[in-house]
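Colleague: Next comes the sequence, and after it the predicted model I'd like to discuss.
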Amino acid sequence: MSSSPHIRSKVTSSNIMLYVTIALLPASAFGVWNFGVSALVMLICTTASAVLTEYIYEKLMHKKITINDYSAVVTGLLLGLNMPASAPWWMGVLGGIFAILIVKQLFGGLGQNFMNPALGARCFLLISFTSQMTTFIYDGVTGPTPLAQLKSGEMVDSMSMLIGRIPGTIGETSVIAIVVGAIFLILMGIIDLRIPGTYIATFVVFIGIFGHFANPDVGFFDPQYITAHLCGGGLMLGAWFMATDYVTSPITKKGQLVYGALLGILTGLFRLFGGSAEGVSYAIIISNLLVPLIERVTLPKPFGKGGEK
């Protein structure tokens, strides 16, 4: 809790989560249109398992049933959007159970989880089922994502990446659909530009400077290379919908700027110099773990304290 004064608001957790759910619908609809029925099945499995796990756990533990706050819906939907459409349905169910039971409920429920539950579950699935989680089928053909092509030095079509006609996870492919949802959240006052703006700006600077060292054929601040990195992978989905999670991001304004810059640097490091072409999930989780430290060093001093002598 931040220091006083506090301002009471009529906005509730259920209102916020409902708005986030609505904002995720464009990316969800495009993912189903792009990848077919298998994407819809995956989204249903992850969302249903998340909601059902929360209900059963709270029922068994004799706690207040909180599934009507939509937080489990958001977690399940985000997990589904971070899954390949080609992954088996039971993997989505397992991920939904892990996200709610292990990452959320065992640490106290909504407001107490130490990392984003959806990303925690995705990383768990990536470690446990690497092959299925990194296999992408598009138009009946199994192939690498544009980021993997970019990392290997191949050319990519940035316009296709912007529109979303590319292989990838269900919700990360269309930048346009993601931005539409993000604009809705901004207009409704659910998020602001501080975290995603700092994240994206820092990432652009990092890729612009160090992209040449990872790929000598790329010049400093190469527009096409930077655009491809911005449109590829889970950067946009992570920046607007997961890095801005209230529970796992700093509450201080300066802390949010530090947090966003850290996300940009880590994502750039993982993408350019790591073994994988992606890095958003691990960047956000590591930054989540550092939030208490970030808040400690950026907490405003109480009025009248700490003045110069």
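Modeller: Yep, it's here.

Colleague: hey, let's count contacts and neighbours off CA atoms from now on
Modeller: Noted.

Colleague: Any idea how many residues pack against Phe273?
Modeller: Residues near Phe273, counting by other Cα atoms under 10 Å, number 14.

Colleague: I'd say it and Ala214 touch.
Modeller: Yes. Using Cα atoms under 8 Å, Phe273 makes contact with Ala214 at a distance of 6.7 Å.

Colleague: and Ala121, what is it in contact with?
Modeller: Ala121 makes contact with 79, 95-96, 98-99, 103, according to Cα atoms under 8 Å, 6 or more residues apart in numbering.

Colleague: Run through who's touching whichever strand or helix holds Leu52.
Modeller: Following DSSP states H and E, one finds Leu52 within helix 37-60. With contact meaning Cα under 8 Å, 6+ apart, helix 37-60 is reached by 31-32, 64-67, 72-77, 79-81, 83-86, 88-90, 92-97, 99-101, 105, 170.

Colleague: Among these, name the buried ones.
Modeller: If you count burial by 16 or more other Cα atoms under 10 Å, the buried members of those come out as 31-32, 66-67, 72-77, 79-81, 83-86, 89, 92-97, 99-101, 105, 170.

Colleague: can you map out the helices along the stretch 201-309 of the chain?
Modeller: 223-231, 235-237, 253-273, 280-298 (DSSP state H, counting those that start in this stretch).

Colleague: could I get those helices as a markdown table with distance to Tyr138?
Modeller: Below are those laid out as a markdown table (distance: least, Cα to Cα, whole Å):
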| stretch | distance to Tyr138 |
| --- | --- |
| helix 223-231 | 17 |
| helix 235-237 | 20 |
| helix 253-273 | 22 |
| helix 280-298 | 22 |
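
Colleague: winner for burial among those?
Modeller: Compared across the helices of the stretch 201-309 of the chain, helix 235-237 shows the largest average neighbour count, a mean of 26 (mean count of other Cα atoms under 10 Å).

Colleague: by contact count, what packs against that one?
Modeller: helix 175-187 (3 or more Cα pairs under 8 Å, 6 or more residues apart in numbering; DSSP states H and E).

Colleague: and the angle from the helix it packs on to helix 223-231?
Modeller: Angle, helix 175-187 to helix 223-231, by axes from the mean of the first three to the mean of the last three Cα atoms, to 10 degrees: 60 degrees.

Colleague: buried stuff in helix 175-187?
Modeller: Taking 16+ other Cα under 10 Å as the criterion, helix 175-187 shows 175-179, 181-182, 184-185 as buried.

Colleague: Now do it: everything it contacts.
Modeller: For helix 175-187, the surrounding residues in contact (Cα under 8 Å, 6+ apart) are 19-20, 22-27, 30, 161-164, 172, 191-193, 231, 236-237, 240-241.

Colleague: Just the buried ones out of those, please.
Modeller: Those of the contacts of helix 175-187 that meet the buried threshold are 19-20, 23-27, 30, 161-162, 164, 172, 191-192, 231, 236-237, 240-241, by 16+ other Cα under 10 Å.

Colleague: Which ones among those residues lie within helices?
Modeller: Judged by DSSP state H, helices contain the following of the buried ones among the contacts of helix 175-187: 19-20, 23-27, 30, 161-162, 231, 236-237.

Colleague: for comparison:
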Amino acid sequence: MIESTPQDISIAFAPHVRKALSTQRIMLDVVLGLVPALVVAGLFFRLYGLLLIGVCVAACVATESVCNLIRKRPSSVWDFSAVVTGVILALSLPPALPLWTAVIGAVFAIAVGKMVFGGLGANIFNPAMIGRAFLTASFGILMTTWTVPATIDAARPAVAPTNDIQDIRTQATPLAWSKVAIKDSNGARIYNERHPLLRGLFGEEAGSLGETSAVALLLGGLYLVMRKIITLHIPLAVLLSAFVFAAIAYLVDPDKYVPPFYHVTSGALLLGAFFIATDPVTAPLTVRGQWLFGILIGGFTMLVRLVGEYPEGFMYAVLLANGVRPLIDRLFQPVPMGGVPNV
């Protein structure tokens, strides 16, 4: 045995790694960060909302297990990434969505959005958004049917009374009302009367299961920041760019466009900025790249909201940004000392 003395032991320069961030711990922290949104979902959308979340999680976990068996790979269920995908997918869905539809979306999210690429760490696009995009393309009416918060039967949600089930025409969500405002010279005033800012902050609005309460999502996002699971670069880039675009539109025509705070606190922006865009697998690696990535998401989201016919554009924005993420990483690739930029 080789003996060593204290003089033979050297300590490396700081910073020192004190504890490792395992995939399991990261995923569990993300789930904990979503707990406030889950509580609000249960409060306003009752038993069926919680059942929808459970079904999505179970379908995602089961699909990943089956895919691993088919590929003869070790089980990856206990890294809890499938659980996170299921929860985020469920929170992005309409509260009245039939359970069988949610199962289809969950299976597609894991099988096509994740396992086809090789599993966790190899996927190009956010799996939850892949699942939601597939459901939106396949079941457009079901994906644009919204329920009224706090007026839901314990067995099955009551759908908001409407003459047409299409989201843009039902005007059930705040963003759909903002579309009406754009087409009405007095629309912004009508929107402000129908959708007070405080109502949107605490979740008393129609919308997807987990996007209605800005306060709950901010609490969860700050938890992730405090736990150092995410940094603020992407969330700030998403929210600030969306705010700037909305503010420009509002300054151009305040009677036509709603104030920017409404855009930031409505729809999928907060859920997406903290829990979807920050996915470490599909987000850029460098700080500059993350800022550009977030600006692309916030800008394209507002482009759809202000110009497009569909009231919400975050899902398309994040998938578009995921697609150009390799280019962003290449553009902002760190150059070693004495090296030549790889253009």
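Modeller: That came through, no problem. Nothing here was measured: the structure is a model prediction, and the numbers come from that model.

Colleague: among the helices of the stretch 201-309 of structure 1, which is nearest Gln112 of structure 1?
Modeller: Ranking these by proximity to Gln112 of structure 1 (Cα to Cα) places helix 280-298 first, at 12.2 Å.

Colleague: so the closest one aligns onto which residues of structure 2?
Modeller: Using TM-score structural alignment, helix 280-298 of structure 1 corresponds to residues 314-332 of structure 2.

Colleague: need the contact list for Ile190 of structure 1.
Modeller: Ile190 of structure 1 sits next to 16, 19 when contact means Cα under 8 Å, 6+ apart.

Colleague: Alignment lookup: it to structure 2.
Modeller: Counting by TM-score structural alignment, Ile190 of structure 1 corresponds to Ile229 in structure 2.

Colleague: what about that match, distance to Thr144 of structure 2?
Modeller: To Thr144 of structure 2, Ile229 of structure 2 is 32 Å away according to Cα to Cα, to the nearest Å.

Colleague: And for Ala62 of structure 2?
Modeller: As judged by Cα to Cα, Ala62 of structure 2 and Thr144 of structure 2 stand 27 Å apart.

Colleague: Looking only at neighbour counts, state which of the two leads.
Modeller: Between Ala62 of structure 2 and Thr144, Thr144 has the larger neighbour count (other Cα under 10 Å), namely 22 against 17.

Colleague: Which residue lies nearest the spatial centre of structure 1?
Modeller: Taking Cα atoms, centre = their mean, the centroid of structure 1 lies closest to Gly238, which sits 2.8 Å from it.

Colleague: Check whether that residue really touches Ser281, as I assumed.
Modeller: Yes. Counting by Cα under 8 Å, Ser281 is a contact partner of Gly238 of structure 1 at 7.5 Å.

Colleague: Just the strands from the stretch 101-250 of structure 1, written as ranges.
Modeller: 137-138, 141-142 (DSSP state E, counting those that start in this stretch).

Colleague: Tell me which of these sits most buried.
Modeller: Using mean count of other Cα under 10 Å, strand 137-138 ranks as the most buried of those, with a mean of 19.

Colleague: Tell me the gap between that one and the middle of its chain.
Modeller: The chain centre lies 22 Å from the centre of strand 137-138 of structure 1; the measure is Cα atoms, centre = their mean, to the nearest Å.

Colleague: about what we covered before: which helices and strands does the helix or strand following the helix holding Leu52 of structure 1 pack with?
Modeller: Next along the chain after helix 37-60 of structure 1, taking DSSP H and E as the criterion, comes helix 71-81. On a contact count with 3+ Cα pairs under 8 Å, 6+ apart, helix 71-81 of structure 1 meets helix 13-35, helix 37-60, helix 89-97, helix 117-128.

Colleague: And for the closest residue to His212 of structure 1 other than its chain neighbours, the neighbour number?
Modeller: Nearest non-adjacent residue to His212 of structure 1, counting by Cα to Cα, 6 or more residues apart in numbering: Val218, 5.0 Å away. Using other Cα under 10 Å, Val218 of structure 1 is surrounded by 18 other residues.

Colleague: who are the neighbours in contact with Val218 of structure 1?
Modeller: Val218 of structure 1 sits next to 211-212, 225 when contact means Cα under 8 Å, 6+ apart.

Colleague: gap between it and Val204 of structure 1?
Modeller: Distance from Val218 of structure 1 to Val204 of structure 1, counting by Cα to Cα: 14 Å.

Colleague: now Thr12 of structure 1
Modeller: Thr12 of structure 1 sits 35 Å away from Val204 of structure 1, taking Cα to Cα as the criterion.

Colleague: Repeat that for Asp245 of structure 1.
Modeller: According to Cα to Cα, Asp245 of structure 1 stands 22 Å off from Val204 of structure 1.

Colleague: Please say which of these two ends up with more neighbours.
Modeller: Higher neighbour count among Asp245 of structure 1 and Val204: Val204, with 21 against 16, using other Cα under 10 Å.

Colleague: That one pairs with which position in structure 2?
Modeller: Aligned counterpart of Val204 of structure 1 in structure 2: Phe243 (TM-score structural alignment).

Colleague: residues contacting the closest residue in space to its match that isn't next to it in sequence?
Modeller: Leaving aside its chain neighbours, Phe243 of structure 2 sits nearest to Pro260 (5.4 Å; criterion: Cα to Cα, 6+ apart). Contacts for Pro260 of structure 2 (Cα under 8 Å, 6+ apart) come out as 243-244, 246-247, 250.

Colleague: picking up where we left off before, tell me the one of the contacts of Val218 of structure 1 nearest Leu293 of structure 1?
Modeller: Nearest to Leu293 of structure 1 among the contacts of Val218 of structure 1: Gly211, at 29.6 Å, using Cα to Cα.

Colleague: Does the closest one touch Arg271 like I think?
Modeller: No. Gly211 of structure 1 lies out of contact with Arg271 (Cα under 8 Å); the separation is 9.7 Å.

Colleague: matching residues in structure 2 for stretch 61-70 of structure 1?
Modeller: Counting by TM-score structural alignment, stretch 61-70 of structure 1 sits on residues 71-80 of structure 2.

Colleague: OK, contacts around Gly279 of structure 1?
Modeller: By Cα under 8 Å, 6+ apart, Gly279 of structure 1 lies in contact with 266-268, 270-271.

Colleague: Closest to Asn288 of structure 1 out of the residues you listed?
Modeller: Using Cα to Cα, the contacts of Gly279 of structure 1 come closest to Asn288 of structure 1 at Leu266, 12.2 Å.

Colleague: quick one on the thing from earlier: so which of the contacts of Pro260 of structure 2 hold up in structure 1?
Modeller: Retained in structure 1: 243, 246-247, out of the contacts of Pro260 of structure 2 (criterion both residues aligned by TM-score structural alignment, their matches' Cα atoms under 8 Å).
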